[in-house]
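Participant: how would this look folded up:
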Amino acid sequence: MASTHRAEDHRTPRSTSADEGENVVRFERPERLLAEDPSPLALAQLIEGEIIPRLLMAHRDAPASDVIPMNTGVIAPAELERFSRQVMVADLATLLEHIELLVRRGVGVETIYFDLLSPAAKRLGEMWEADDCSFTDVTIGLCRLQQIVYEFADRVHVETGGGDGRTALFALTPGDHHSFGLVLVVEYFRRAGWRTVCMPDATAEDLVDTVRAERFDLVGFSMANERWLDVLPPVIANVRQASLNTDLKVIVGGRAFEVDPSRVARVGADHTAGDAREAVQVVDAIFRRQQTVA
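Facilitator: Predicted structure coming up:
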C-alpha cells in the first residue's frame, strides 16, 4: 500500500501510534510552537526542522508499492497490468491522453515503447493463452498499441544505428499472428536510417518472390508462438537461396527466441535480439565489422 499522509489544516507533525496505521503522519496545532516567535523565519525553521524530516521518514519506511509518484519516469507493474486491460476496451483518444500524462510525468517515449507498450502486447498474448480474454479483445488491443506507436513515432530518438540506406525486409513467421513487436522493429530501423519493407501477412512464397525481385541486406522474422518453429527453417533456407544478395543476414526475434536463444541456430538465422533497440544495435555492429574487414 502506498504511503498515506493526512494533513489536517495547518498542523505540525507528531508521532503516530502503532494502532493508527502505517506511514500516517498526523499533525497537531502549531500555535503552541509558534506562540513565542510567530515570525516567518520561525515558521520556515519549523517546516524545515520538523515537518519535512517526518515526511521523508514516512516515505523511507513505506513498504514497496505499485503506486508510482507523478514525478517519476518509470512504469510500475500494476500500471502495466491496468494499461494492458485498458487497451482492449478504451478508445484511442483515451489511451493517447493517458500516454500524454505519462510524458508530462517524465516518462520517456522509449520507456513508453519498451516498458509499457511492448510488455502490454506480451501481456495480451498471455491473457489470451490463459483464456482470460477473447481473440477479438487481443486484436483490438494490438490495434490500439500499433496506433499509439505511429502517433508517437516522430518523438523517438534512435542514438545508435547506421542504416546508410540499406534495405531490410521484416515479416512474421508464416502462421504467426502477433505483429506488434514487428511494428516496433520496423519503426526503429526506419528511424536508424534503414529503408524498410514490412510484410506481416506474407506467405513463404511471397517472401521468396520478394527477395528474388529486390536486393535486401537484412531479413528479419518475428515469432511469438513456438508452435511455428518447424515452419521457419525451410522459409529462411529458401529466402537465402532466392536472395539477390549472396551475403544476406537474417535476424529473428520474439518470445519464442527470448525463452530459448538456442533456437536461433535451429531455424538457421544469424542473430537474435531482445527488442527493437537491441536489434538495431546488433545489426549495426554486424555491418560495421563487415566494413572494417573490407
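Participant: going forward, measure contacts between C-alpha atoms and count neighbours the same way
Facilitator: Will do.
Participant: what distance do you get for residue 81 to residue 148?
Facilitator: Using CA to CA, to the nearest Å, residue 81 is found at 17 Å from residue 148.
Participant: who has more neighbours, those two?
Facilitator: Taking other CA atoms under 10 Å, residue 81 and residue 148 do not tie; residue 148 has more neighbours (18 against 15).
Participant: so that one makes contact with residue 96?
Facilitator: Yes. Using CA atoms under 8 Å, residue 148 is in contact with residue 96, at 6.9 Å.
Participant: just the endpoints, please. Distance across stretch 204-222?
Facilitator: 14 Å.
Participant: the structure of the following sequence is requested for comparison with the preceding one:
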Amino acid sequence: MHHDVQELTKQLLAGDQDAAWDIIDNQIEQGQDSLQIYHSLITEAMRRIGELWEKDEITVADEHLATTTCDFILTRYHFVKKKEFKQTDYPRRKALFLCLEQEQHYIGLKMVALLFEEYGWETRLLGANLPLEYAEKIAEDWEPEVIGLSLTIVYHAERLEQYVKALESLKHQPTIMVGGRLTSAYDFSLYCSTETRILKCLEDIEAFLQETGYGVRENARN
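Facilitator: Got it, this is the predicted structure:
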C-alpha cells in the first residue's frame, strides 16, 4: 500500500485522472473495501499533499489540481460501487454533511458521505464554506437524523461551538458528528456537548454505521 500511496500522490499532483483511477481500480480488483481505499490510500495521499503544501514544496494551484482530481476519482468510484448498493422502497434515514464557514477542505467529508450511502442512508453533501444560517435552514427543512461537520483549522474551534449549539438545538434533535484531520490531534470536547460525536478517523465512521445499522427508518417497516 505504501508504494500505491506514493504513486497516487504523484498522479493526483499531475492531474492525471486516468492514471489515478487505475490505482484505485487495482485496489478494487485486489478485494479492498471502501474503508481500506479511503483510509489507507486516498486519505494518506491527500495528507502527503497537504504536508508538501505546508513545506512550500508545491503551490496552491498544485494542491487545488490534486483536490479536483481526487474529487473526480471519488465520484467515479461511487458510480462503480453504487451498482452494489442495497435497493429499498422504504424511506431512508438522512444525513447532511458540510464544512464550517471558511473551511475549504471537503474531500474527507465526501468520503464520509459516500460511506453513509453504502450503508443505505440518503445523503446531502453541501461541501466547503457553508455559513451557519444556511446550514440551519436546510437542516430545519430536510430534518436529517445526522449532521456531519468538518473542521481542519484549529482557530475555527469557537465557530465549531456555534454550529454545534445551533444545530443540536433544532426541533428534530439531530445527532451532530465532528470530524477532520485535527480531531485525532486535539481535544475539541470543550466546544461540543456531551451528545456530540467526535470522530477521529474513518474507522470511527464505520463503527458508528455498524452501531446504528442500515439506513432505513425503523418505523418504515411497521
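Participant: superposed, what's their TM-score?
Facilitator: With the length set by TM-score structural alignment, normalised by the length of structure 2, the two chains reach a TM-score of 0.81; 207 aligned residues with a CA RMSD of 2.7 Å.
Participant: would you mind measuring from residue 97 of structure 2 to residue 213 of structure 2?
Facilitator: Residue 97 of structure 2 is 19 Å from residue 213 of structure 2, where distance means CA to CA.
Participant: more neighbours: the two, which one.
Facilitator: residue 97 (25 against 13).
Participant: might one say that residue 42 of structure 2 is in contact with residue 5?
Facilitator: Yes. Counting by CA under 8 Å, residue 42 of structure 2 does reach residue 5; the two are 7.4 Å apart.
Participant: more crowded one of these two?
Facilitator: residue 42 (25 against 19).
Participant: need the counterpart of that one in structure 1.
Facilitator: Alignment note (TM-score structural alignment): residue 42 of structure 2 maps to residue 117 of structure 1.
Participant: what residues are up against its match?
Facilitator: residue 145 (CA atoms under 8 Å, 6 or more residues apart in numbering).
Participant: quick check, it in a strand?
Facilitator: No. Using DSSP: H, G, I helix; E, B strand; the rest coil, the assignment for residue 117 of structure 1 is helix, not a strand.
Participant: tell me, stretch 176-189 of structure 1 lands on which residues of structure 2?
Facilitator: Against structure 2, stretch 176-189 of structure 1 falls on residues 103-116 (TM-score structural alignment).
Participant: from the structure, what's the count of residues near the aligned partner of residue 137 of structure 2 in structure 1?
Facilitator: Alignment note: residue 137 of structure 2 maps to residue 209 in structure 1; criterion TM-score structural alignment. Residue 209 of structure 1 has 14 neighbours, counted by other CA under 10 Å.
Participant: leaving out sequence neighbours, find the closest residue to residue 209 of structure 1.
Facilitator: residue 242 (7.9 Å; CA to CA, 6 or more residues apart in numbering).
Participant: now do the helices in structure 1.
Facilitator: 31-34, 40-46, 52-61, 77-86, 92-105, 109-112, 118-129, 135-151, 180-191, 204-213, 232-242, 255-258, 263-267, 276-293 (DSSP state H).
Participant: can you give me the buried ones in the second one?
Facilitator: Read that as helix 40-46 of structure 1. residue 46 (16 or more other CA atoms under 10 Å).
Participant: which residues in structure 2 does it match up with?
Facilitator: Counting by TM-score structural alignment, helix 40-46 of structure 1 has no counterpart in structure 2.
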